[in-house]
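Undergrad: Just need the structure, nothing else, for what follows:
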Amino acid sequence: MRIGLVVDSACDLPKAFLDQHNFTILPITVRIGEAVLADHRDEQATLEFLHSHVATRGHEAETMPFTVQQIHDLFLGRLVIDYDYVFCMTITKTRSPIFDNASQASFSILNDYRPIRAAAGHDTPFALRVIDTQNLFAAQGVLAVEAARLVAAGEGAPKIRARLEHLALHTQGYLIPPDLYYLRNRARTKGDRSVGLLSAALGTALDIKPVLHCNRGETGPAAKIKGFEPAVQKTLEHVARRVEAGDLLTPTVCMSYGGELEELHRLPGYENLRAACRANNVEFFESVMSLTGMVNVGKGAVVVGFAAEGQKFSG
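TA: You can find the predicted model right below:
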């Protein structure tokens, strides 16, 4: 069985990995004023857009994910011919309509694919599964990496589906935003009142940074730490301890940064986490954060994800 993999462009993984495993990207288009970029996981284009537009006006951005019709057309134009079964893994449905759009599109895809496959010489059924990763950005990558491993190992679709749905429940994503004012302004632009002016002002005045935790689609503060770099360090130390304890359900840690990766490498805790992963045979993936991620959480934000049971932050 030919199994294909689809992710949206908010899934933070290196483009080389996505290309190696033939991932199809559902691009998310970002508009800031007159500037428009469809995010296809091109890190150079993302960084250029960041430096030109996001740093000053990113909170005003409009993000436009693939519509139901665009997803339908993508599948019928290529995927129903190239594959027999496709897993489409999306950013959490609590933060984006991509999961709902893909789910809605799946009904018409399964109704319309037969003549297209027949014309291409395929007389077998086509199937697809839309999976809500229930997480964001780098943490989405945990499921995508495991899916690629299972496909490469020749596992069947039922086993892959069960494994991914289980991991989605236990993927832990941690986000450290550097600028609470930016986060507040972005939230207000989207109609989200979860970051109030008072908390943003107090956090900025006292240099208090929240460590935000995402699991099962819910995002909330895991800790509040004075200073951005100490917050990053304590978060990465927490992840390193989970790695060293053998807690991970899959040998994967994914990390993304809202800027040049050289800046990420200089942050405290980064080298210790890399060393912990190497010592425990855990694969470490790092990438420039998606354009969607950066306009939502700000330039310089750090995200790290892994799969493990238990959510208690021990920073």
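
Undergrad: From now on I want contacts and neighbour counts done on CA atoms only, so please keep to that.
TA: Will do.

Undergrad: where exactly do the helices run in the stretch 201-315 of the chain?
TA: With DSSP state H, counting those that start in this stretch, the ranges of helices along the stretch 201-315 of the chain come out as 228-244, 261-265, 270-279, 291-297.

Undergrad: who does the first one touch, helix- and strand-wise?
TA: Helix 228-244 sits against strand 171-176, strand 208-215, helix 270-279, with contacts defined as 3 or more Cα pairs under 8 Å, 6 or more residues apart in numbering; DSSP states H and E.

Undergrad: quick one, the last one and helix 228-244 angle?
TA: In this structure, helix 270-279 runs at an angle of 10 degrees to helix 228-244, with axes from the mean of the first three to the mean of the last three Cα atoms, to 10 degrees as the basis.

Undergrad: go on, the shortest one?
TA: With the same axes, to 10 degrees applied, the angle from strand 171-176 to helix 228-244 works out at 160 degrees.

Undergrad: and the next element down the chain from strand 171-176?
TA: Per DSSP states H and E, the first helix or strand lying C-terminal to strand 171-176 is helix 180-189.

Undergrad: One more sequence to fold, the one below, so I can look at both together:
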Amino acid sequence: MTVRIVTDSSCDLSAAEIERFKITVVPLTIRFGDEEFTDGQGLSAEGFYKMMAARGDLPSTAAPAPGAFEAVFRSLADRGADAVVCINLSFALSATGESAQNAARALEGEVDVRVVDSGKVSVGLGLMVKAAAIAAEAGRSADEIEAHLAQLKDRVIIYAALDTLDNLKKGGRIGTAQALLGSALSIKPCLDLTTGVVEEAGKQRTRGKARAWLAKQVAAAGELEELALAHGAADDIDAFAASLGDAPAHNPMTVTLIGPVVGTHAGPGVIAAAFIPAP
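TA: Got it, this is the predicted structure:
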């Protein structure tokens, strides 16, 4: 059985990883005022942060239309896929998964499509997508991959330290972290994104303390199967990565730039850590 893996552009996987694991990515769109860009095609991650810094208005995002997913699903089936597993960012944070589900329903009886709510964002989603792609490469069935993802969903942990709440507040994705809105401007909010919604996990008075808090969460998990870091053009990402040490649990560790989809809501300077504790 040939199973192909699809995800959306919030996964923050590198181009090399996408090519290596034969993953198909359906892009979201980014809007700056009246200007609209296709994530990863009309606007790079680097260009996005430069544009956000230069403009006064905050960007917004839009989910792909069901037709975009339908075209991808049909194309993969035409090229020999027996089934497609589409893993999307948390349904609680985006309508992207709903678009994928609508596309799957439109192809019911023609293409076997499984749409999975990862319950994750950014590199947390990326870890699940890679795991699914590795399983597909090993010849696992769509049923087996779905079951594996359901188990993995409960194991992937994501924490983030933000530099600003402006983007999250404007985008309406503040979740249960509403209490942070009354904090002093100098407070650095710390979030738990593990359950697929934004939850307050703490607040620190300085950037350095926020980084230390994030490192502590990683260390407290003990031995890790995987560790992925992501950041919103943070100039201190190297210092943070170095603070984690070189324990075997942290190798290999990936570090990627957060793309425009998550960067729109998390804002510049965010640092996130997604990891899977060893059983």
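
Undergrad: Can you calculate the TM-score here?
TA: Put the two chains on top of each other and the TM-score (TM-score structural alignment, normalised by the length of the second structure) is 0.88; 278 aligned residues with a Cα RMSD of 2.6 Å.

Undergrad: of all the helices and strands packed on helix 228-244 of the first structure, which lies closest to Gln134 of the first structure?
TA: Nearest to Gln134 of the first structure, of all these, is strand 208-215, at 6.6 Å by Cα to Cα.

Undergrad: Would you mind listing the buried residues in that closest one?
TA: Buried residues in strand 208-215 of the first structure, counted by 16 or more other Cα atoms under 10 Å: 208-215.

Undergrad: thinking again about what came up before, format the helices and strands packed on helix 228-244 of the first structure as CSV; extra columns: distance to Arg188 of the first structure.
TA: Output for those, formatted as CSV (distance: least, Cα to Cα, whole Å):
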stretch, distance to Arg188 of the first structure
strand 171-176, 19
strand 208-215, 18
helix 270-279, 32
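
Undergrad: re earlier: deepest in the core, which of the helices of the stretch 201-315 of the first structure is it.
TA: helix 291-297 (a mean of 26; mean count of other Cα atoms under 10 Å).

Undergrad: residues in the second structure matched by that one, start to end?
TA: Aligned using TM-score structural alignment, helix 291-297 of the first structure spans residues 260-266 in the second structure.

Undergrad: what residues does the matching stretch touch?
TA: 9-10, 28-30, 39, 44-45, 48-49, 58-61, 121-122, 162, 164-165, 167-168, 171, 173, 232 (Cα atoms under 8 Å, 6 or more residues apart in numbering).

Undergrad: try 6 Å
TA: Residues from elsewhere that reach stretch 260-266 of the second structure, judged by Cα atoms under 6 Å, 6 or more residues apart in numbering: 10, 45, 59, 167-168.

Undergrad: Then stretch 16-28 of the second structure?
TA: With Cα under 6 Å, 6+ apart as the test, stretch 16-28 of the second structure has contacts from 5-9, 39, 62-64, 133.

Undergrad: end-to-end on it?
TA: Stretch 16-28 of the second structure has its terminal residues 20 Å apart, counting by Cα to Cα, to the nearest Å.

Undergrad: Just confirm Val54 of the first structure is within a helix.
TA: Yes: counting by DSSP: H, G, I helix; E, B strand; the rest coil, Val54 of the first structure is located in a helix.

Undergrad: Check the spacing between the residue lying closest to it once chain neighbours are set aside and Leu76 of the first structure real quick.
TA: The shortest distance from Val54 of the first structure to any non-neighbouring residue, by Cα to Cα, 6 or more residues apart in numbering, is to Val295 (6.3 Å). For Val295 of the first structure, the distance to Leu76 of the first structure (Cα to Cα) stands at 31 Å.

Undergrad: Please apply the same query to Ala105 of the first structure.
TA: For Ala105 of the first structure, the distance to Leu76 of the first structure (Cα to Cα) stands at 11 Å.

Undergrad: Over to Val211 of the first structure?
TA: 42 Å.

Undergrad: got it, and Met294 of the first structure?
TA: Taken as Cα to Cα, the span from Met294 of the first structure to Leu76 of the first structure is 31 Å.

Undergrad: go on, Met255 of the first structure?
TA: 33 Å.

Undergrad: When those two are compared, which one has more neighbours?
TA: Set side by side, Met255 of the first structure and Leu76 give different neighbour counts by other Cα atoms under 10 Å, the larger being at Met255 (28 against 19).

Undergrad: Quick check, the more buried one in contact with Phe284.
TA: No: counting by Cα atoms under 6 Å, Met255 of the first structure does not reach Phe284; the two are 7.8 Å apart.

Undergrad: ok, and the closest non-adjacent residue to the residue nearest the centre of the second structure?
TA: Residue closest to the average C-alpha location in the second structure (Cα atoms, centre = their mean): Ser122, at 1.5 Å. Counting by Cα to Cα, 6+ apart, the nearest residue to Ser122 of the second structure once its immediate chain neighbours are dropped is Cys11, at 4.6 Å.

Undergrad: Tell me which residues touch that neighbour, please.
TA: Contacts of Cys11 of the second structure by Cα under 6 Å, 6+ apart are 122-123, 125-126.

Undergrad: Serialize those residues to TSV and add fields for secondary structure and distance to Ala177 of the second structure.
TA: TSV is the format used below for the contacts of Cys11 of the second structure (DSSP: H, G, I helix; E, B strand; the rest coil; distance: Cα to Cα, whole Å):
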residue	secondary structure	distance to Ala177 of the second structure
Ser122	helix	19
Val123	helix	21
Leu125	helix	21
Gly126	helix	24
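
Undergrad: So of those residues, which two are at opposite extremes in space?
TA: Between all members of those, the farthest pair (by Cα to Cα) comes out as Ser122 and Gly126, at 6.3 Å.

Undergrad: Tell me which residue of the first structure lines up with the residue nearest to the centre of the second structure.
TA: Match for Ser122 of the second structure (TM-score structural alignment): Phe137.

Undergrad: got a list of what its match touches?
TA: By Cα under 6 Å, 6+ apart, the contact list for Phe137 of the first structure reads 10-12.

Undergrad: give me that answer again for 7 Å
TA: Counting by Cα atoms under 7 Å, 6 or more residues apart in numbering, Phe137 of the first structure makes contact with 10-12, 293.

Undergrad: Those residues in strands, which ones?
TA: Among the contacts of Phe137 of the first structure, no member falls in strands (DSSP state E).

Undergrad: one step back: mutual contacts of Ser122 and Gly126 of the second structure, please.
TA: Jointly contacting Ser122 of the second structure and Gly126 under the rule Cα under 7 Å, 6+ apart are 11-12.

Undergrad: Wait, Ala301 of the first structure touches Gly258, no?
TA: Yes: between Ala301 of the first structure and Gly258 there is a contact under Cα atoms under 7 Å: 5.1 Å.
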